[in-house]
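1. no sequence for this one, just the structure:
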């Protein structure tokens, strides 16, 4: 048999390949010089992919070793089901059979996850349309799907893949999912605790055995991440109460054979309770020992508290950083006296070397200009490293609201031991939004809202706003533009154009309206990093449109001063907000003071309003909240206070249990016209909703309200005060903050309008 007539075939099966290799002499080909290489069987794979994988080229000598290497290389691409090499004369023929490609991926039976979420899971697993069909890849995708369901406590989920051949050597994959029912936690057992009861310890956990609201909180659905967080809470609880040797020996999670119930057993060793005998400082403290001692929160004679130890070491590290020592090492070493159950804390510090910030590098901002970020930094280049200024800078950039992720890290400069670079990594989020919604309250009835906002117009940091609100009694259109850095030192400027229509809530079907049109210019001047003073000037015109059932007070004002009144109020305000959340606060304080003075125009008056909120965390579950508001107004230049500038009280946001805006003076027609002096005090005790565990989006509260409203010239009397008490429900719903309140008035006078049940979407206190 000559080399020109020899034809041979190599199969992909490993057994056949081994047989052929063992019988090498039976199929050996005489080496020859390759005149041409031809590829047959390609449909979608580029010929260059095949040629690039072959170990032999035209003009080179072909032999059996190169043939075997070619087979291995082509199979290694993962693109072919079968590969054959044939020799025709001095032409090498490569014959391939391509693997089918995935034409599409579909899902059936999924309810827990949307198709879009599962498609993302497939992409992460490397399975997408156009990818070569690979059974191993399908197996991996099935396991990834099951893992996603396990994370939702669906341990019985099953996935079966159907492969449907289609035209052009393609297949369509359908993942048929049987989700089953979520596995519920049947019991949580803590073994080894003696100092604290099971109930005390289980109250620390977000996981529980369920209640009637478990369908909402899903607190009875096991999650490894939640369990780890609960175990950390348990550990912190003991370490904060002196149990220095506390440890979690083991955690067993047992799944029932039906995969629908779970038991959790936590074995702990409490150890002895230790008391701090003393705190000493060891090391170099820059001759500022007294300053560092003032930062120590650990107290001798009290139980060892790991939180206080961590707080102290962190405060030391940050204080070193305030002097430029970026590489300070601080360590709290406990010296344990087990015989007397006492522990002495030695804080050892080594400031290392002082550092300068050489460069501040900003990365990830594809839209936002560098200057928008840099102008928020209080740490400057070529200045001493200052940890406090770096933290403040990070917080200021974060408060811009332009980024979903933000990190500031320190990097040493090679060859310069006294210099560091700051790397600022940001991940931008869309800052433009269109909001369309509807709300309903017991006072305003149905109200529609529309908003068009761009918080970072063209990456400049400027804000543009268009807001429209439509309710039964109040309608507002506002166009606003804010430049947060109108000046280089951070003075902001806001321009407003607004149009409002208002009617008292209890108009008994009247069709009169108060229409206010105006423009305003406001500046915000930062006094400190936390306090801002606002100064502004408005020009506005208010028109009383007469109609049926118009209150006599409005008619009298219109007859004396005209149905249209112009005013040029100057505004002066101050605000500070240290709450941990604007929607569901648990701690912190909010204060706002706003003054308004109009000396020119038809309406001349002075007006001031102060609001104070305080949230006191009593525990992880319970919060005590206070809200107080005082308002005052007075007419100037011999004129009365404009009736359309009056304060109103009653209902949600003031004294619950009374109909909205029905407290205070009335005119001769019996209409509620508001007052010039307002006082409101609210106290709330906030608790988790029964069965909701520690979920802060759904909470109950009990409250006591008090408030009064007085007209101009009216003597302040105690009998004008109204009180109420009741219970309520707050829910951070997809539509916004939703609050229900059921109140019982404690002081009721003839003519008071009572409304025991009230609710509103879009308010927070």
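-> Okay, I see it. Note that the structure is a prediction, hence the values are computed from the model and not measured. Numbers count the residues shown, from 1 in each chain.
2. all contacts plus neighbour counts: C-alpha atoms, from now on.
-> Fine.
3. show me where the stretch 251-400 of the chain has strands.
-> 261-269, 275-283, 329-337, 342-350, 356-363, 383-384 (DSSP state E, counting those that start in this stretch).
4. Which one of those strands lies nearest to residue 33?
-> strand 356-363 (55.7 Å; Cα to Cα).
5. in terms of contact, does residue 397 touch residue 376 like I think?
-> Yes. The pair residue 397 / residue 376 is scored as a contact, 5.9 Å apart, by Cα atoms under 8 Å.
6. how near is residue 499 to residue 479?
-> Relative to residue 479, residue 499 is positioned 9 Å away (Cα to Cα, to the nearest Å).
7. try it against this one:
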């Protein structure tokens, strides 16, 4: 139709005087039909210019160019005489605007998450290609979340001539379980070892807890790299893992993932050399290289060596130092030469240190944890330690440390960005404790009082067999110095099987930090306790302590704590020695000492904890150690799977625990992630321990094993553990299920 119109117009001009002068000139160009689009945007696409002869080819190309903009349903061109030439009239019909976007049928994925995945928004042009492309984006998102049978249909509803609403009609279908993961092409490394290195797992019985067994695209991409890394760690430097092949059985609602591997040959290290070092001599650098020639090449070992060399430089001011490896394989001998190119860069100092994001916490609370001053030589280890110390304040959900090098000034500015978390806790309610049975509690705790980093706790607890009322205050930077001050008062009662105890007391303490990891605390405690309601047949140890006595004691604690995270440690250690002397007045005279050592070792995303404790107490001046100062072994904080005091001396007549004057406890834990994004972990443990009547009777231990979960919840850390009693004795249960809210080992 457009061509016919053009031909007619051309015939009109050819039939007149214009024939003698050639094709008519374009004297004007008009755009008609625009409502939202800028006229200039259209004219920028038009190649036909004013003052030039009219060209059918240019007009045809212009129509195509305008269509390609994607804003129009129709484009027409008309020609009419104008001032001795012609006027071109481009008539367009704009596509309607999307005024509303809805989702229907989605139950598993929220609207807000779906909107994050699409590029079409309210106000967008209703372009068919764009709408279909976003339907595909939604489908891909569902596949990434495991819903491979999801169906997405865009539904357009006309509101007016220029407006439409867009609804994505969603049929989610069931979540597809990974029934089988097939590794093919692997001869040197077993399929089970490859699968163990992967985060993607086949669906199993507890997948509803671990959320494993479902396909996630990002996780799968990471797993492909992990498979390559596994091969590189075993000398297969040319190994290739292909993109996963995914097959979905719509009837069984199951998925099979096939990963094809090309291993290649195994390579050994021939030689290792390095270059570019000027600041440090060859011997200093070579000591950090632990790759022995003749051994199978290992990528992870190479990375450790690179990190060690990088740390040597970055700990001493060379903030931009880098080490780039180059692998030169020898195809004939199946060896690889490793060359490390060191780029030292310039020496940098710390510039400005800015703290942001702390709306409540005062700047000084954060800055006093920083392990360097402005103007100091840059040190990556001090940067890391600063991160650990700020994180261990437990005031922030996240801590980001962003170095900003200034190349001309040779300084590194540092931005410390924190995101605060609630540090106040108010709880009024009830619950159940595996020790105290039913309890009612009221707890008001502020861990960052007035943003000064001070701690205040007011707590009341009433249980079936015990009660506790306490007020505690602690200032970790007393008088803005590296001194701690603590004080508190308490009142407690507890009904034991053979007697009852009532006590009240108060304490005050001072502490001082030494160096980076050491701390010394000294505290004075006064307690007045009453032992009453002694049951008939109780042992002489209990009967002798009937009545009211006071304890006036001083306690000294020396601690070295290098853990990376106090609540959830994975590396470092905590070692302490505590000594108590009671007899500064009062009625009780005794000494008590405790050595406690815990070590944490990371193994990838998992960790191992080894802990040992030895406690000793002795009465002085012919006085016995009070019942409530003796060692009771058994329970969630000592040997799990045993009841309170079961691993220790018992009353000969009734068989009830009476505690020991000496204890020895060992704990081993293997901690692994379950839901990392929720900070939920699992634990497998083995415990051994025993309390003894006296040091001379040191003997065998009681053994237990079990499993549990750890959760860093928004309300605080929670642990739930089940322990199995390996050496069950008459009257004991074969296992115990326990939980605690507070802190881990």
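-> Structure received. Predicted model, so just to flag it, every value in this text is computed and none were measured.
8. Need the TM-score between these chains.
-> TM-score of the superposed chains, computed with TM-score structural alignment, normalised by the length of the second structure, equals 0.76; 666 aligned residues with a Cα RMSD of 4.5 Å.
9. right, so of the strands of the stretch 251-400 of the first structure, which gets closest to residue 577 of the first structure?
-> Nearest of those to residue 577 of the first structure, taken as Cα to Cα: strand 356-363 at 28.3 Å.
10. can you name the residues of the second structure that that closest one overlays?
-> Per TM-score structural alignment, the counterpart of strand 356-363 of the first structure in the second structure is residues 349-356.
11. what do we get in the first structure for residue 276 of the second structure?
-> Applying TM-score structural alignment, one finds that residue 276 of the second structure aligns to residue 283 in the first structure.
12. Next one: its match from residue 611 of the first structure, what distance?
-> With distances taken as Cα to Cα, residue 283 of the first structure is found 48 Å from residue 611 of the first structure.
13. Just put the strands of the stretch 251-400 of the first structure in CSV and tack on distance to residue 214 of the first structure and mean neighbour count.
-> Output for those, formatted as CSV (distance: least, Cα to Cα, whole Å; neighbours: other Cα atoms under 10 Å):
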stretch, distance to residue 214 of the first structure, mean neighbour count
strand 261-269, 14, 18
strand 275-283, 41, 17
strand 329-337, 42, 16
strand 342-350, 43, 20
strand 356-363, 43, 18
strand 383-384, 53, 18
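14. Identify whichever of those strands lies nearest to residue 746 of the first structure.
-> Among these, the nearest to residue 746 of the first structure by Cα to Cα is strand 261-269 (48.4 Å).
15. how about the closest one, aligned to which bit of the second structure?
-> By TM-score structural alignment, strand 261-269 of the first structure lines up with residues 254-262 in the second structure.
16. list the contacts for residue 231 of the second structure?
-> 189, 237, 239, 263 (Cα atoms under 8 Å, 6 or more residues apart in numbering).
17. residue contacts, the last one?
-> With contacts defined as Cα under 8 Å, 6+ apart, residue 263 of the second structure is in contact with 185-188, 231, 236, 238-240.
18. Could you do the third one as well?
-> Residue 239 of the second structure makes contact with 228, 231-232, 261-264 under the criterion Cα under 8 Å, 6+ apart.
19. likewise the first one?
-> For residue 189 of the second structure, the contact set (Cα under 8 Å, 6+ apart) comprises residue 231.
20. Tell me the residue in the first structure aligned with it.
-> Residue 189 of the second structure maps onto residue 196 in the first structure, by TM-score structural alignment.
21. how near is that match to residue 267 of the first structure?
-> 14 Å.
22. quick one: secondary structure of residue 764 of the first structure?
-> coil (DSSP: H, G, I helix; E, B strand; the rest coil).
23. same question, residue 530 of the first structure
-> coil.
24. Aligned to it, what sits in the second structure?
-> Under the alignment (TM-score structural alignment), residue 530 of the first structure pairs with residue 517 in the second structure.
25. Now do the same contact list for that match.
-> The contact partners of residue 517 of the second structure, by Cα under 8 Å, 6+ apart, come to 559-562.
26. go again using 6 Å as the cut-off
-> With contacts defined as Cα atoms under 6 Å, 6 or more residues apart in numbering, the neighbours of residue 517 of the second structure are 560-562.
27. and residue 466 of the first structure, which of the three is it?
-> Taking three-state DSSP, the label given to residue 466 of the first structure is strand.
28. My read is that it contacts residue 450, right?
-> No. Counting by Cα atoms under 6 Å, residue 466 of the first structure does not reach residue 450; the two are 8.1 Å apart.
29. ok, now how distant is the closest residue to residue 354 of the second structure other than its chain neighbours from residue 392 of the second structure?
-> Of all residues not flanking residue 354 of the second structure in the chain, residue 415 sits nearest, at 4.9 Å (Cα to Cα, 6 or more residues apart in numbering). Using Cα to Cα, we find residue 415 of the second structure at a distance of 18 Å from residue 392 of the second structure.
30. now do residue 734 of the second structure
-> Look at residue 734 of the second structure and residue 392 of the second structure: by Cα to Cα, they are 38 Å apart.
31. which residues of the stretch 351-500 of the first structure fall in helices?
-> 370-374, 387-399 (DSSP state H, counting those that start in this stretch).
32. want to throw the ones you listed into JSON lines with mean neighbour count and distance to residue 108 of the first structure?
-> What follows is the helices of the stretch 351-500 of the first structure, written out as JSON lines (neighbours: other Cα atoms under 10 Å; distance: least, Cα to Cα, whole Å):
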{"stretch": "helix 370-374", "mean neighbour count": "17", "distance to residue 108 of the first structure": "47"}
{"stretch": "helix 387-399", "mean neighbour count": "17", "distance to residue 108 of the first structure": "42"}
